[in-house]
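Visitor: Sequence and computational prediction follow.
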Amino acid sequence: MHGFSTRKKKGKPETDFTVRRKVLLVFMLGAMGLLAVRAFDLQVLRKQFLKQQGDMRHVSSVSVSAYRGMILDRNGEPLAISTPVQSIWVNPQELAGAEQADIRQMEKLLDLPDRKINNLIVPGTKRRFVYVKRRINPHLAAQVKALDVPGVYFEREFKRYYPAGPVSAHLVGFTNVDDVGQEGIELAYDSVLRGTAGSKRVIRDGKRQIIGDVEAISAPIDGRNVQLSIDERIQYLAYRELQSAVLEHRAKAAALVVLDAKTGEVLADANHPAFNPNTRTHLKGSAFRNRAITDVFEPGSTVKPFVIAAALDGGYIKPDLKIETNGIYRIGRNVVRDVHNYGTLDLTHVLKKSSNVATSIVALEMPPDYFWGIYNQLGFGNAAGIGFPGEASGSVLDYQRWNQFAQATLSFGYGMNASVLQLARAYTALADNGVLHSVSLLKRDRDPEAKRVFSEKTAQSIRTMLEQVVLKDGTAYQARVDGYRVAGKTGTAKKAGEGGYKEKKYLSIFVGMAPASDPRVVIAVMVDEPSAGAYYGGAVAGPVFSKVMAGALRILDVAPDQEETMPVLISKTPDLVAQ
């Protein structure tokens, strides 16, 4: 019997992914929808915000150097000026990918030692900034830039340039590689000259090169100019003659100061040996020292006019005094000597012959406190106050510690010390009829701090006496100036050292003024250790004074005052002998 089969058909295996496909499709469509919404949000609704964010990834702030003020002479001629230059720095992390040939070429262009740049590429270094060369010529910087070396960047800076070079180097000074004053006027007036750096936002490309400015954050404030009292023409003349004297006399060093006798302005400040502030390689710090302002020495006989003036003004001696010298003067166990026995001298010949004996006798006529007070008023022992770095104060032993011999030696410039500037300043009291001037390195029309030290009559009398010093039988005939009456005083001082004064080591000094009838210019000259034979102040420093003074008077257009016959002082009173 046939019957129906009750066995079910076997179903197909579960291989239908319809549901899964639907789920995946819905998910993908949803994701695409979200992306579309996000794209709409980013490209339409938030476009400006994202643009700003993108720009910020390429925008950075950089410093903008301020222009350093110029240093000018009294006539507006530049003594120090800044010029734009480029500095090159590298990012060692980016430099690792540079071609070696390009690096070698860059080293060659910048005159760098081999592998100096390669040595900066240290695996794993965290350094991102290293200067390679500072303050180079813009043309050279353009050549390096053309190499397009990755990781090499350029920065605009300023380089200081000194047109007068060594002529005014000791006075003007110089700046360091960061344009900060290091010596001289550059240091003294750094806060005035330097200015304030600014900043700005810039856009950089993928290589971090600046491709455009965005905005100024703060504008740089340029430094202010400083106008000095120096006359560059007189400064050059002083430098040239001082250099010539050092070479001629085989001297160790020399210094010279020129002052305006009416205002106390410094018209020149020259020193030798000199240095070039534009190329200062391999120089020691001592080379930068302004000897005229920072160094002190015993001024010797150049202070004798002040001793005579003080005694006359105080009434301790009479103008017609005559002194018997005998060549020696005993003070206790000590002896003061003259080079020669000058016999009997009036006050004019005391200065003309530069008698130590006669000056000592005059000095001991004065009370110590009065004598010391005159030196103090003249500025000895006190800085001149010109604001120059390292300015010397000098020293004068306090009168309470004096004995008679100390007072005597102080009358001819031993036992005290002063700078060339201080010595020149003291002579303004004789040049301007008894009025002592303060000194200034800045141009000015008048001296607000002038003060009277001597009476007009006394100052004029001393000037007349000092005119005799430059006559043929005086100690400084070589200091005369054709067409002008000159008044001045020589000084020849032994140099002090360990254990006492050195043999055959001298300072040759001359300080004078012209025209003597109404002085306009005061010049002080000091030559250190002349060793070619001559060493007296009149023979070594006198000719320097003469040449510089002649030139200065012409430059300043000062009329000649030379008379056909020079006045000769003849005493008509009986001899008075001071013991």
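Guide: Good, I have the coordinates. From a predicted model like this one, the values you see are computed outputs, not experimental measurements. Residues are numbered from 1 along each chain as shown.

Visitor: C-alpha from now on. contacts and neighbour counts both.
Guide: Noted.

Visitor: So what touches the biggest strand by length in the chain?
Guide: With residue count as the measure and DSSP state E as the assignment, the chain has strand 500-514 as its longest strand. Strand 500-514 is contacted by residues 299, 302, 423-424, 427, 431, 484-496, 519-530, 535-538, 540-542, 545, 549 when judged by C-alpha atoms under 8 Å, 6 or more residues apart in numbering.

Visitor: Helix or strand: which one has the nearest residue to residue 559 once chain neighbours are set aside?
Guide: Using C-alpha to C-alpha, 6 or more residues apart in numbering and skipping the chain neighbours, the partner closest in space to residue 559 is residue 553 (8.0 Å). Counting by DSSP states H and E, the element that carries residue 553 is helix 537-555.

Visitor: ok, and what's touching that helix?
Guide: 233-234, 237-238, 241-242, 245, 249, 475-482, 490-492, 507-512, 514, 521, 523-527, 530, 534, 559.

Visitor: again with stretch 455-469
Guide: 305, 308-309, 312-313, 347-349, 351-353, 429-434, 474-477, 485-489, 516, 568.

Visitor: Put this next to the previous one:
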Amino acid sequence: MSRPRKVTPMQPGRRRTAGPSPRRRLTVVAVLLGLASLGLMARAFDVQVVRKGFYQEQGDARFLREVPIAVSRGTIFDRNGEPLAVSTPMVSITAVPSQVLANDDQLPQLAAALGTQPDQLREYLEQRASREFTYLKRQMSPEDAQAVLSLGIPGINGQREFRRYYPSGEVTAHVLGFTNIDDHGQEGLELAFDDWLSGQPGKKRVIRDNKGHIVEDVEQVREPKPGKNLTLSIDRRIQFLAYSELKAAVEKSEADSGTMVILDVKTGEVLAMVNIPTYNPNAVGSSSASARRNRAVTDVFEPGSTIKPILMAAALSSGKFTPTSPAIDTTGGHWFFGGHDIHDTHDYGVLTPTGVITKSSNVGAAHIAMQLDTELMYNTYRAFGFGNSTQSGFPGEASGRLRIGRDWRPLEKAILGYGYGLNATALQLATAYAALGDGGVLHSPTFIKGGQSEATAVIEPGIAREIVDMMETTTQPGGTAAPWAWIANYSVAAKTGTAHKAQAGGYAKDAYGAAFAGLVPASNPRLAAAVMIDNPRKGSYYGGLASGPVFAKVMDGALRLLDIPPDNIGRWYVGGPMQGKNGLIGNKPPDAPNIEEAPVDRATP
């Protein structure tokens, strides 16, 4: 039998303990939170105050940036594949100004490597201290740039770029033009085809360190697209030949300037275009604006007697004239018309239209002009491109000036017959002559090999052939271009032109433009050229004597370089009557001296 358990009664004020009390729990939690807060505050104080510099450097040591990927500009070649403009890799030195200034003791070394003075460099950086990026020197050679980067100065970095180089220098300067520091075209074909040549830079994301150096490529944002190559119609060999002969002629005659354009008659392709003075596109900063001007397309001049073949195109098209009839009476060598004395250098008597071309008679040309319908004469000049842009696409091309025919007054019409009262560029003149050589088909000139050239028939092929035959007499004995424009074993069809230069209030009495334009070989023209020498001061100022030899020497070389077969082997003009394909040129003795046309002053109509 069990024994009963003894129960001890609870004393008053005592409770049974069941576990930790809620109050104690709250106290513990509060203490822990307080300690945690104190720890966070201590950590924040340590990061932001005590070791601020260390963590700032660690933060700056890695940062993400987008940088461009440089692409090379397309190469420009001549028609035979010779490079005329190429892009070479360069390096530009960049800086974070504040970082560079923080290392002031290294500025002298940096300045020496950059080729500048420490004080100038310091001033430059201080002016840009708030920027994160600035160029210190653009487009250094890789070797020179490496000498700068090897100094290891914080904030200094290199950026790859490209710079344009022109192997032919001043010889092709006016055709090609040049690019700026950012490799964009500024003049010439570099400007005209800038979108084609430029390409599109790429873009990538990179991580840079605190010195600005790329430490990791993250991703490519945009793929780079290099520029496209361009093949020109220019023949570098002919270009150099034209440049050499023109330069020699300008220097010999002490002229203000000179220009020459050579075209392929069948296609309108520009084979050469040169100007003197010129400049070095590899050092554009040392040149003047005047030297950089492409006078062949921007400068206009009154063509003088080189317009007479175009007048003959209108005359023969009218049906009133043929190469041999009717006779034009120039007896006395003067025609007083509209209060103005139109005169020749000699009394040529009675001339045929061919004789007017051969002797370059201003009196004869004026008589023919006054017998033509004004609208026909105007439309013919216009059809050959005078007063219009050639549509070559060359930047800054001038259209020239030709007043509307219905506004011509009688004297103006007469003097338009021998090349006053209008103006044109050398490219326009060469284009007009090329149309005569291609059976009356006018091609818009192009600078691209195989480029699409707009072709327009402006006169009948038979008339064009007759005019070329008439022009050939100019280079035969008694003509204004003989013997200076003779080319051994080749026939030449050409026309000289000498005109007083316009000035404020009228025309200069002792300043001339000496022009010469022609076709070779005359029997089947392949090349057309125009030469203009502005204000020759020494020697002759006549077109035949000043510009004719340039034409002959350059075309002689061009014919051989292009392997164009001779059409006049062993044929030399030796006295005897002046019997050409279109009959006797006039009634003057066959041994008459070779006289250039008269550079007659043009009165204001």
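Guide: Looks like it came in fine. Predicted, not measured: the structure shown is a model, and the values here were computed from it.

Visitor: Pull out the buried residues from the longest strand of the first structure.
Guide: Going by neighbour count (16 or more other C-alpha atoms under 10 Å), the buried part of strand 500-514 of the first structure is 505, 506, 507, 508, 509, 510, 511, 512, 513, 514.

Visitor: Tell me the counterpart of the fourth one in the second structure.
Guide: Just to be clear, that refers to residue 508 of the first structure. Superposed on the second structure with TM-score structural alignment, residue 508 of the first structure falls opposite residue 514.

Visitor: excluding its backbone neighbours, what's nearest that match?
Guide: Excluding the flanking residues, the one nearest residue 514 of the second structure by C-alpha to C-alpha, 6+ apart is residue 543, at 4.0 Å.

Visitor: Near the one you found, how many other residues are there?
Guide: Residue 543 of the second structure has 31 neighbours, counted by other C-alpha atoms under 10 Å.

Visitor: Show me what it aligns to in the first structure.
Guide: Structural alignment (TM-score structural alignment) places residue 543 of the second structure against residue 537 in the first structure.

Visitor: What is the neighbour count of the aligned residue in the second structure for residue 229 of the first structure?
Guide: Counting by TM-score structural alignment, residue 229 of the first structure corresponds to residue 233 in the second structure. Around residue 233 of the second structure sit 23 other residues, with neighbours defined as other C-alpha under 10 Å.

Visitor: gap between the closest residue to residue 233 of the second structure other than its chain neighbours and residue 78 of the second structure?
Guide: Leaving aside its sequence neighbours, residue 233 of the second structure sits nearest to residue 449 (C-alpha to C-alpha, 6+ apart; 4.0 Å). Residue 449 of the second structure sits 8 Å away from residue 78 of the second structure when distances are taken as C-alpha to C-alpha, to the nearest Å.

Visitor: Quick one: classify residue 160 of the second structure as helix, strand or coil.
Guide: strand (DSSP: H, G, I helix; E, B strand; the rest coil).

Visitor: For it, list the residues it contacts.
Guide: Residue 160 of the second structure touches 70, 89, 90, 91, 92, counting by C-alpha under 8 Å, 6+ apart.

Visitor: Mind doing that once more with 6 Å?
Guide: Applying C-alpha atoms under 6 Å, 6 or more residues apart in numbering to residue 160 of the second structure gives the contacts 90, 91.

Visitor: Give the aligned equivalent of it in the first structure.
Guide: Under the alignment by TM-score structural alignment, residue 160 of the second structure pairs with residue 156 in the first structure.

Visitor: Same question for residue 287 of the second structure.
Guide: Matched by TM-score structural alignment, residue 287 of the second structure corresponds to residue 283 in the first structure.

Visitor: what about that match, neighbour count?
Guide: Close neighbours of residue 283 of the first structure, defined as other C-alpha under 10 Å, add up to 11.

Visitor: Can you classify it as helix, strand or coil?
Guide: coil.

Visitor: what's the spacing between it and residue 275 of the first structure?
Guide: 8 Å.

Visitor: so is residue 430 of the first structure in a helix, a strand, or just coil?
Guide: At residue 430 of the first structure the chain is in helix, as set by three-state DSSP.

Visitor: which residue sits closest to it in space, ignoring its chain neighbours?
Guide: Spatial nearest neighbour of residue 430 of the first structure, excluding adjacent residues (C-alpha to C-alpha, 6+ apart): residue 459 at 4.9 Å.

Visitor: counterpart of the one you found in the second structure?
Guide: Superposed on the second structure with TM-score structural alignment, residue 459 of the first structure falls opposite residue 464.

Visitor: Check residue 491 of the first structure too.
Guide: Residue 491 of the first structure maps onto residue 497 in the second structure when the alignment is built from TM-score structural alignment.

Visitor: now residue 89 of the first structure
Guide: Checking TM-score structural alignment: residue 89 of the first structure goes with residue 94.

Visitor: Could you count how many residues lie near that match?
Guide: By other C-alpha under 10 Å, the residues close to residue 94 of the second structure number 18.

Visitor: now do residue 49 of the first structure
Guide: Neighbours of residue 49 of the first structure using other C-alpha under 10 Å come to 11.

Visitor: Just the buried residues of the contacts of strand 500-514 of the first structure.
Guide: Here, 16+ other C-alpha under 10 Å leaves 299, 302, 423-424, 427, 431, 484-495, 519-530, 535-538, 540-542, 545, 549 buried among the contacts of strand 500-514 of the first structure.

Visitor: what do we get in the first structure for residue 207 of the second structure?
Guide: Counting by TM-score structural alignment, residue 207 of the second structure lines up with residue 203 in the first structure.

Visitor: so its match sits in a strand?
Guide: Yes. The assignment for residue 203 of the first structure, made by three-state DSSP, places it in a strand.
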